[in-house]
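Asker: return atomic coordinates for the entry below.
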Amino acid sequence: MHSALRGAVLEAHRRMERHTEGVRASCRKGCAFCCLAWVVVGLAEAEYLWTQLPPHLRLRVEAEGPVRLERLVRQKGHPRLPTRHFLEARPCPLLTAEGACGVYPHRPLACRGVLTDLDARYCAPGVVPALRGRARLEYLRQLGPRHGPEHYLRRPWQAAERLARQIWAAEQQIRGFTVVGELVGLLYLAGKPAFQRALALGKRAVRRWLAERGLLGGRWGFWVG
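Answerer: Got it, this is the predicted structure:
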């Protein structure tokens, strides 16, 4: 990994940690509903995370990555792909049996920005859409200007998005392009020599490589630019 890109990722992570200092979140170790989500990251964070994976987690990514990519090929144009994935409650392969992130100090910005100060039961797949009557009114009563989307805290969410875009901008300057896509699939590709060879050849080669495998474009497929 290019040292300047690694530095950009680490600096963004440090800034995110400073941004969330003092945030009173209800998130705790073992509360892992957000680890069931369809997470989107940029290539630099995926490359960095791959270098931090211990062997047993690399094996998990090697097993789950092709499953995610095959799903992308079939469903990248479906508007509800992330919702479908979340409702299936298929956990991130980096999640431990105790419900903790196996690479917590190195987790991507997309994960760092998902925080809430409401009860964790609202984060479970399908719970909020299913609320009716008094239960829904009670949920809505707890929401305020600090929330959004839904019951997640707005400021960490927005900070994570802003810092991620800054990493992408750094990639544009250093590499000439970035790749954005689903976390596990992109993490899997980051460890593949064939994908690395395409990266070395530049943006057109990467676009062609992804397109030949049906992974480029659509609503949720990989984006290169």
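
Asker: going forward, measure contacts and count neighbours with C-alpha atoms only.
Answerer: OK.

Asker: center of the protein - which residue?
Answerer: residue 39 (3.0 Å; CA atoms, centre = their mean).

Asker: that residue reaches residue 109, doesn't it?
Answerer: No - Residue 39 is beyond contact range of residue 109, at 10.0 Å (criterion: CA atoms under 8 Å).

Asker: mutual contacts of the two, please.
Answerer: The contact sets of residue 39 and residue 109 do not overlap (CA atoms under 8 Å, 6 or more residues apart in numbering).

Asker: next one: the strand or helix carrying residue 70 to chain centre, how far?
Answerer: According to DSSP states H and E, residue 70 maps onto helix 55-75. With CA atoms, centre = their mean, to the nearest Å as the basis, helix 55-75 stands 14 Å off its chain's centre.

Asker: ditto for stretch 100-110
Answerer: With CA atoms, centre = their mean, you get 10 Å for stretch 100-110.

Asker: first-to-last residue distance for it?
Answerer: 16 Å (CA to CA, to the nearest Å).

Asker: that one: which residues count as buried?
Answerer: 100, 101, 102, 103, 106, 107, 108, 109, 110 (16 or more other CA atoms under 10 Å).

Asker: would you map the helices across this protein?
Answerer: Ranges of helices in the chain, per DSSP state H, are 3-20, 43-52, 55-75, 81-87, 109-112, 127-130, 133-142, 154-174, 183-190, 193-201, 203-212.

Asker: and this one, so I can compare the two:
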Amino acid sequence: MWQDLMNEVRDQQALFDIAVRDWIAGYALKQGTIHCGKGCHACCSLAVNCTFTEALAVSTSLADRHAAALADHAAKIRSAAFAAPDFPSFLRARRALGGCPFLDSDGACGVYNRRPFSCRSLLSTKESRWCGADFSTLSREEKQGFVESLDQSVAAFPMHYVKATQDLGQDFESCAAGRMAETFGFGLYGNLPVLVFLEREHRLSETAPKGADAVREQVARAGCNHPFLITFSP
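Answerer: A predicted model of the protein is given here:
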């Protein structure tokens, strides 16, 4: 069952990548620039959420060099979630942890071909320094200058990422979540490193056929039962 779901996600990701390339080409014809490139990883300190099927695909292709850092990174994310008084505070704490555990030493994504829709859809219309900027530390003038520099015809205002690809990514993501729900009776969504850790250490994919309650119990035993980390649907 899981292999079929992962194959479907892989096919959907291929279609999504074609759509993204077409969008970038069309934007370039309008003299627009996307500043993303290999080794550009400022956005990789952001919290990344995805469906469990996408996380499972990452888990099955994870190199040893990434697996070694995963447990420690997931533990830090878990601690940040339980310590945070609200979601914005958790996002700031997540960013303070540094880059994704799946980055290689040269800053390239070590799971690039398996990265989830949320990563694939994030296209920057501004230089990479803005992807890693802490806007809470900027002056009022700097914030105003940033907002005024945005191409509001394409950006997900007030941020500088492309809205069209994010919307499309959410559509594909919803489809993947729906297929899991059709297969097992529930959907599972959450923080990418935490989901990958739960699969590698606790084999959630083997528990899923037993139902949502069994998976909830396993997530709780692993200490990851927090809404900033894991959510179930419906």
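
Asker: what span of the first structure is stretch 186-194 of the second structure aligned with?
Answerer: Mapped onto the first structure using TM-score structural alignment, stretch 186-194 of the second structure spans residues 177-185.

Asker: quick one: contacts for the closest residue to residue 181 of the second structure other than its chain neighbours?
Answerer: Spatial nearest neighbour of residue 181 of the second structure, excluding adjacent residues (CA to CA, 6 or more residues apart in numbering): residue 187 at 4.7 Å. Counting by CA under 8 Å, 6+ apart, residue 187 of the second structure touches 51, 52, 177, 178, 180, 181, 232, 233, 234.

Asker: any chance of the residues you listed in JSON lines, with neighbour count and distance to residue 43 of the second structure too?
Answerer: Listed next are the contacts of residue 187 of the second structure as JSON lines, based on neighbours: other CA atoms under 10 Å; distance: CA to CA, whole Å:
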{"residue": "51", "neighbour count": "26", "distance to residue 43 of the second structure": "19"}
{"residue": "52", "neighbour count": "26", "distance to residue 43 of the second structure": "21"}
{"residue": "177", "neighbour count": "23", "distance to residue 43 of the second structure": "24"}
{"residue": "178", "neighbour count": "18", "distance to residue 43 of the second structure": "27"}
{"residue": "180", "neighbour count": "22", "distance to residue 43 of the second structure": "28"}
{"residue": "181", "neighbour count": "16", "distance to residue 43 of the second structure": "30"}
{"residue": "232", "neighbour count": "14", "distance to residue 43 of the second structure": "26"}
{"residue": "233", "neighbour count": "13", "distance to residue 43 of the second structure": "27"}
{"residue": "234", "neighbour count": "11", "distance to residue 43 of the second structure": "30"}
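
Asker: still touching in the first structure? Go through those.
Answerer: For the contacts of residue 187 of the second structure, the subset whose aligned partners also touch in the first structure (both residues aligned by TM-score structural alignment, their matches' CA atoms under 8 Å) is 51, 52, 177, 180, 181, 232, 233.

Asker: contacting residues for the third one?
Answerer: In this structure, residue 177 of the second structure makes contact with 51, 52, 53, 187, 188, 189, judged by CA under 8 Å, 6+ apart.

Asker: looking for the alignment partner of the second one in the first structure.
Answerer: Per TM-score structural alignment, the equivalent position to residue 52 of the second structure in the first structure is residue 43.

Asker: measure the match of stretch 186-194 of the second structure end to end?
Answerer: End to end - CA to CA - stretch 177-185 of the first structure spans 18 Å.

Asker: what of stretch 100-117 of the first structure?
Answerer: Start-to-end, stretch 100-117 of the first structure (CA to CA) is 19 Å.

Asker: that one maps to which residues in the second structure?
Answerer: Under the criterion TM-score structural alignment, stretch 100-117 of the first structure matches residues 108-125.

Asker: surely residue 77 of the second structure touches residue 94?
Answerer: Yes - assessed by CA under 8 Å, residue 77 of the second structure is found in contact with residue 94 at 6.4 Å.

Asker: if you count what's nearby, which of those two comes out ahead?
Answerer: Using other CA atoms under 10 Å as the criterion, residue 77 of the second structure and residue 94 rank with residue 77 on top: 25 against 22.

Asker: the more buried one matches what in the first structure?
Answerer: Using TM-score structural alignment, residue 77 of the second structure sits opposite residue 68 in the first structure.

Asker: how about its match: what's its closest non-neighbour residue?
Answerer: residue 185 is the one closest to residue 68 of the first structure (CA to CA, 6+ apart), at 5.7 Å.

Asker: tell me the contacts of the one you found?
Answerer: Contacts of residue 185 of the first structure by CA under 8 Å, 6+ apart are 64, 65, 66, 68, 69.

Asker: neighbours of the last one, how many?
Answerer: Okay, so that is residue 69 of the first structure. Counted with other CA under 10 Å, the neighbours of residue 69 of the first structure add up to 23.
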